[in-house]
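Q: Sharing a model prediction with you, sequence too.
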Amino acid sequence: MFAHVAEHAHLYRALLGPDGSARLQDHLRHRMTVAIHVSKQHTAPDDGDSTHVDDPADIPHDVPAAFIAGALLSVAADWVRRGCPGTPEELSATVWPLMVGASP
């Protein structure tokens, strides 16, 4: 994700900056929450209760997924506002332990 943000930093800086669109930020956060939720479903052991989502609006309330999506979006916004210090790999290495700690 951070490699993509770095490649398009000028766009993300405009979209996530102080003059950016709150509607777009909400859309990105929602899409990321859905992606994290679905990813968790695909990596979880199959207990017969897996959620199949045809419509993203049908995902159940997933607090950890929403938390992680919001955190990642905030980190990306802060990173581009500061001129993308360091590499995407360095940022990922810093964020990864935080994400693992936030996962149930």
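A: Nice, I can see it.
Q: CA only for contacts and neighbour counts going forward, please
A: Fine.
Q: Look up how far Ala14 lies from Val95.
A: Here the distance between Val95 and Ala14 works out to 23 Å (Cα to Cα, to the nearest Å).
Q: which SS class is Cys84?
A: coil (DSSP: H, G, I helix; E, B strand; the rest coil).
Q: how many other residues sit next to it?
A: Using other Cα atoms under 10 Å, Cys84 has 18 neighbouring residues.
Q: Ok, Ala44 next?
A: When neighbours are defined as other Cα under 10 Å, Ala44 has 10 of them.
Q: mind listing the strands for this structure?
A: Counting by DSSP state E, the chain forms no strands at all.
Q: In it, which helix is the longest?
A: For the chain, the longest helix by residue count, based on DSSP state H, is helix 22-43.
Q: let's bring in a second one:
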Amino acid sequence: MNLDDPRARRTRAALHAALRELAAERELSDVTMSAVAARAGVNRATLYQHYRDLDALLTDAMEDTVAVVARAAALCPLDAPPDVAPAPLVDLFAHVADRAVLYRRVLGPQGSARCAARLRDRLAAELAARFATGARPPRVAEVPVDVHAAWLAGALLGLLDHWLAADRPAPPAGIALATWRLLRT
């Protein structure tokens, strides 16, 4: 299958949207491939041509997470003051807050451990690629790029899970500032 084909891209986009909608309505354990196919308006055979299982579809549908987190990491100015969260970090938490139910279901205890691990690994790879260009604080220069990327990916996903699990999560600007202060230590 040619993933650059406009029909394949439309089908994948429909499958992503269907899965995100279903995950916002019910626990991931209650979402089936049949339900995703029906919601997307495609048959199951078409769905299986694109994804081998729900975890693979979920990981691909959550790819925007990787892009948003990597963008925030890449765009955060290294010399920003400790008392003001950089705008990309605030944008990251606002993005997650807007999709809180979905993120809670993916990252939480009832979520998909395989999907969370794949997201962490993809995020670490994206961060490592960005860090390899030298976009890192000087104080971590002696830390290998892959170690820094793995640490940051795990820390951010763990923090998102913790933040979303709270009964009354801090507003995005508040958690962004706390995160920024931690990142600067």
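A: Nice, I can see it. Predicted, not measured: the structure shown is a model, and the values here were computed from it.
Q: centroid residue for structure 2?
A: By Cα atoms, centre = their mean, the mean C-alpha position of structure 2 lies nearest to Thr65, the distance being 2.6 Å.
Q: Show the contacting residues for that one.
A: Contact analysis of Thr65 of structure 2 by Cα atoms under 8 Å, 6 or more residues apart in numbering lists Leu119.
Q: now the one 4 residues further on
A: Taking Cα under 8 Å, 6+ apart, we find Val69 of structure 2 in contact with Leu92, Leu123.
Q: what helix or strand is it on?
A: helix 63-75 (DSSP states H and E).
Q: and the angle for that helix with helix 113-131?
A: Inter-element angle recorded for helix 63-75 of structure 2 and helix 113-131: 30 degrees (by axes from the mean of the first three to the mean of the last three Cα atoms, to 10 degrees).
Q: equivalent range in structure 1 for helix 63-75 of structure 2?
A: Counting by TM-score structural alignment, helix 63-75 of structure 2 falls onto no part of structure 1.
Q: re earlier: so how much does the longest helix of structure 1 differ from structure 2 once superposed?
A: Compared with structure 2 after fitting, helix 22-43 of structure 1 has a mean deviation of 1.4 Å; criterion: mean Cα distance after the TM-score superposition for structure 1.
Q: Mind listing what's buried along that helix?
A: Buried residues in helix 22-43 of structure 1, defined by neighbour count with 16 or more other Cα atoms under 10 Å: Gln25, Arg29, His30, Met32, Thr33, Val34, Ile36, His37, Val38, Gln41.
Q: now the equivalent of the second one over in structure 2, nearest residue through space, not along the chain?
A: Matched across to structure 2, Arg29 of structure 1 falls on Arg120, judged by TM-score structural alignment. Spatial nearest neighbour of Arg120 of structure 2, excluding adjacent residues (Cα to Cα, 6 or more residues apart in numbering): Ala153 at 5.6 Å.
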